[in-house]
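In: fold the following.
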Amino acid sequence: MKKVKDMMMYMFNGCAGLSKIKGIENLNTTSVTSMENMFHYSDALNIIKF
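Out: Next comes the predicted model:
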């Protein structure tokens, strides 16, 4: 998955009940070029700890 560049786009979009993401600090985003709307409509998500 080294060449994935836009997988983050809309990844959690519409996850209205999502309140936390366990292990997000382990995501390797070095090749990602767009995180457009990654958390759009994820209203319950208040804090993300990296």
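
In: from now on I want contacts and neighbour counts done on CA atoms only, so please keep to that.
Out: Fine.

In: one more, please, to line up against the first structure:
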Amino acid sequence: MNPELFAPDHTGYRPCRLKRFTAVLYFRIDASDVVVVGLFTSGENERGLQNRG
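Out: Down below sits the predicted model:
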């Protein structure tokens, strides 16, 4: 899968909703690396994502 297919949201991270699980994976692209910054399952508060980096 191409990580550039996912557009950044208001946090600047790229959310990827997982089809098989009720979760959202947040990542960023640094040069040629993909950096996972958060994985939130349903019911978790995603506001803490802004403090990650």
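
In: give me the TM-score for this pair.
Out: Superposed pair, TM-score by TM-score structural alignment, normalised by the length of the first structure: 0.23. Supporting alignment: 31 aligned residues with a Cα RMSD of 4.6 Å.

In: now for the one helix or strand Leu39 of the second structure maps to, which elements pack on it?
Out: Per DSSP states H and E, Leu39 of the second structure falls inside strand 33-41. In terms of contacts (3 or more Cα pairs under 8 Å, 6 or more residues apart in numbering; DSSP states H and E), strand 33-41 of the second structure is packed against strand 23-30.

In: got the buried residues for the strand it packs on?
Out: Ala23, Val24, Leu25, Tyr26, Phe27, Arg28 (16 or more other Cα atoms under 10 Å).

In: any idea how far Leu25 of the second structure is from the residue nearest to the first one when sequence neighbours are not counted?
Out: The one in question is Ala23 of the second structure. Excluding its sequence neighbours, the residue lying closest to Ala23 of the second structure (Cα to Cα, 6 or more residues apart in numbering) is Thr41, at 4.1 Å. Applying Cα to Cα, to the nearest Å, one obtains 9 Å for the distance of Thr41 of the second structure from Leu25 of the second structure.

In: what does Val34 of the second structure give?
Out: On the measure of Cα to Cα, Val34 of the second structure and Leu25 of the second structure end up 12 Å apart.

In: got it, and Pro15 of the second structure?
Out: Per Cα to Cα, Pro15 of the second structure is found 6 Å from Leu25 of the second structure.

In: again, but for Cys16 of the second structure
Out: Cys16 of the second structure is 5 Å from Leu25 of the second structure, by Cα to Cα.
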